[in-house]
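Participant: How does the following fold in three dimensions:
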Amino acid sequence: MKKLTKIALASSVLAMTLSINISAQAQEKRLLTLDDQFAFRQISDPQLSPTGDWIAYTVTNTDLKNDTRDNHIYMTSWDGSQTLQLTNGNDSEYNPRFSPDGKYLAFRSSRESGKQQIWLLNLAGGEAEKISDFAGDVTDFVWSGDSRQLAVIAEEPVPEIPFNGKTPPPIVIDQFHFLEDGVGFIGKSREHLYVLDLATRKADILTPGSFNEYLPAWSTDNKNIAFVSKRGQESDRNNNWDLYAIAAQSGAKARQLTTFIGPDS
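Facilitator: Model prediction:
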């Protein structure tokens, strides 16, 4: 509870500091414009370091000239005396996460490959390194307590049908839940749970199949991973999400933990 309180406080302090800095630049009264609105930077996803000395977070900027938005990672000391910009590439970065031993900061970015992958930054210095190479986008990841592995949710894309440039391939609908606002046609791609070893960079899939897995969480002994999934016949016709757990090793079988009707998380 204390950690959650500190994270909430950190988010408030960062937002207030940014507002004060922007206000200090306005030396005279004038009417607000749309440029002023877009000049505000949005701070999100604050993460407290294991020692409690630093806060990592993302800052979103709007570039009106190029009609783009970028998202980069910063780190501020708890006493507010130092602020460091950790990333500044052409591609945005998301979800900064300290390793439990405090040596690394992992994040998601589409650098190089065009797909969201996991990058690792050694906090002792040096450039960030891409440590995952999934076929689809990484949507979530969580450090194990011993800082040796990552539980990863990554998309398993469906092979594309060749397009001759004249007639696009047909969209085949054979499931009840086939369309989402802001996403479009869902198709057959699925998001699965993997375990990524930090030393070897090898990723093993834990949950192959036709279902999606979300919200991974490690057990305290780093041997099992809990996750949320919606399974059973015609699972896309209901909202019955259940909790599952699986050993963090290839070939393990998932076991269902809850049977309540409705969404569990």
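
Participant: Only C-alpha atoms from now on, for both contacts and neighbour counts.
Facilitator: Fine.

Participant: Wasn't residue 200 part of a helix?
Facilitator: No. Counting by DSSP: H, G, I helix; E, B strand; the rest coil, residue 200 is not found in a helix; it is coil.

Participant: Tell me which residues touch it, please.
Facilitator: By Cα atoms under 8 Å, 6 or more residues apart in numbering, the contact list for residue 200 is empty.

Participant: change it to 10 Å
Facilitator: By Cα atoms under 10 Å, 6 or more residues apart in numbering, residue 200 lies in contact with 131, 148, 149.

Participant: burial measure for residue 192, as a count.
Facilitator: 23 (other Cα atoms under 10 Å).

Participant: quick one more, to check against the first:
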Amino acid sequence: MSLINMKGRFLVLLLLSVLACSPNEQIKEEIVYLKKANGNFDLYQSDVLGQWEERLTQNVGYDWQPHWNEGLQKLVYYSNDSTENFTVLAMDIRSKKTDALPLAHLADYRLSPNAEYIYYTTSDGDSKNIWRCDLGGNNRYQLTNTNGYNGRFSLSPHGQKMAFVSDRTGSNQLFVMNLGNGEVEQVSFFPLIAKYSTWSPDSKRLAVCLAEASDDPKWDIWLYDLSTQGLERFTNTPYSEQEIAWSLSGEKIAFHGTTENDGDQIYTLDIADGKFTKITSGDFYHGEPTWVPIR
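Facilitator: Next comes the predicted model:
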């Protein structure tokens, strides 16, 4: 066999081996969440089975709203010091070093997946709308422009769509906007009301917290397929699943659940079989889970 043929055969085998490995097998991930202990909110990290826990922040103020940003390859979160000075920080998970991000005064601050834009909200009287600008605060663009509430937005991993909650139809419902042309599609309808949403890693599905409209709604997770526009109920429990986050591998959804016996804890839910796993424990408040890659 010639050297050229040997090289060609090697490249084919290498390509086949790469294709044989699914993206899920290549992703190792852990969970980050906030925990209130000793009267303070800090961020903690856990493995996917809840076997260990590591404290990430030691701030004397509050740290909350953690989200992994793929563009920065860092954990982005809100932070207040003891004098309530507000900042948005980006943490390197390995070194725990942080950098302050610009324009932290913007409300509901969220970086785009590629870290090129800041999405935020502005309020005018009883109305709230969603805007976007670059990291320098320039090229400001209004994405929603209706009276009433527009917020609780989540950005698709490929950066082309945004899910958000709006009361433009008379109750809080979930909508999806195409960020390229501004077209808006309504996902949920009354008598259901919507609260939180999270995207699958391939941007093809949404998970959303929906409940029957009432004074004490019990939130369940529903799955929405963007290609078929099908909305199916995924959980049906006597308590609420909230603050949901789809895993980077696509295999699980983490959420904040509250029960009478266990209080506020973090759980995960397997997409394939619906199996619940309790991640946190103890008489502490836990909330706002997100996922970070381990490399």
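
Participant: follow-up on the earlier one: who wins for most neighbours among the contacts of residue 200 of the first structure?
Facilitator: residue 149 (22 neighbours).

Participant: Looking at the second structure, name the residue matched to that one.
Facilitator: Per TM-score structural alignment, the equivalent position to residue 149 of the first structure in the second structure is residue 205.

Participant: Helices of the second structure, residue ranges please.
Facilitator: Ranges of helices in the second structure, per DSSP state H, are 3-20, 23-26.

Participant: okay, and the shortest one goes to which residues in the first structure?
Facilitator: Yep, that's helix 23-26 of the second structure we're talking about. Under TM-score structural alignment, there's no match for helix 23-26 of the second structure.

Participant: cool, and stretch 46-53 of the second structure?
Facilitator: The aligned range for stretch 46-53 of the second structure is empty, by TM-score structural alignment.

Participant: Repeat that for stretch 227-244 of the second structure.
Facilitator: Following TM-score structural alignment, the partner segment of stretch 227-244 of the second structure in the first structure covers residues 199-216.

Participant: So for the matching stretch, what gets flagged as buried?
Facilitator: 203, 204, 205, 206, 207, 211, 212, 213, 214, 215, 216 (16 or more other Cα atoms under 10 Å).

Participant: farthest pair in those residues?
Facilitator: 203 and 211 (19.0 Å; Cα to Cα).

Participant: How many residues are close by the residue lying closest to the match of residue 149 of the first structure once chain neighbours are set aside?
Facilitator: Using Cα to Cα, 6 or more residues apart in numbering and skipping residues adjacent in sequence, the residue nearest residue 205 of the second structure is residue 225, 4.7 Å away. The tally of other residues near residue 225 of the second structure (other Cα under 10 Å) stands at 16.

Participant: cool, and residue 146 of the first structure?
Facilitator: 13.

Participant: From residue 45 of the first structure, how far off is it?
Facilitator: 23 Å (Cα to Cα, to the nearest Å).

Participant: again with residue 229 of the first structure
Facilitator: Per Cα to Cα, residue 229 of the first structure is found 24 Å from residue 45 of the first structure.

Participant: These two: who's more crowded?
Facilitator: Neighbours per residue, other Cα under 10 Å: of residue 229 of the first structure and residue 45, the larger number sits with residue 229, 21 against 17.

Participant: What's the more buried one aligned with over in the second structure?
Facilitator: Residue 229 of the first structure maps onto residue 257 of the second structure when the alignment is built from TM-score structural alignment.

Participant: wait, doesn't that match sit right on residue 281?
Facilitator: No. Counting by Cα atoms under 10 Å, residue 257 of the second structure stays clear of residue 281, with 11.7 Å between them.

Participant: okay, and the common contacts of the two?
Facilitator: Taking Cα under 10 Å, 6+ apart as the criterion, residue 257 of the second structure and residue 281 both touch 263, 264, 265, 266.
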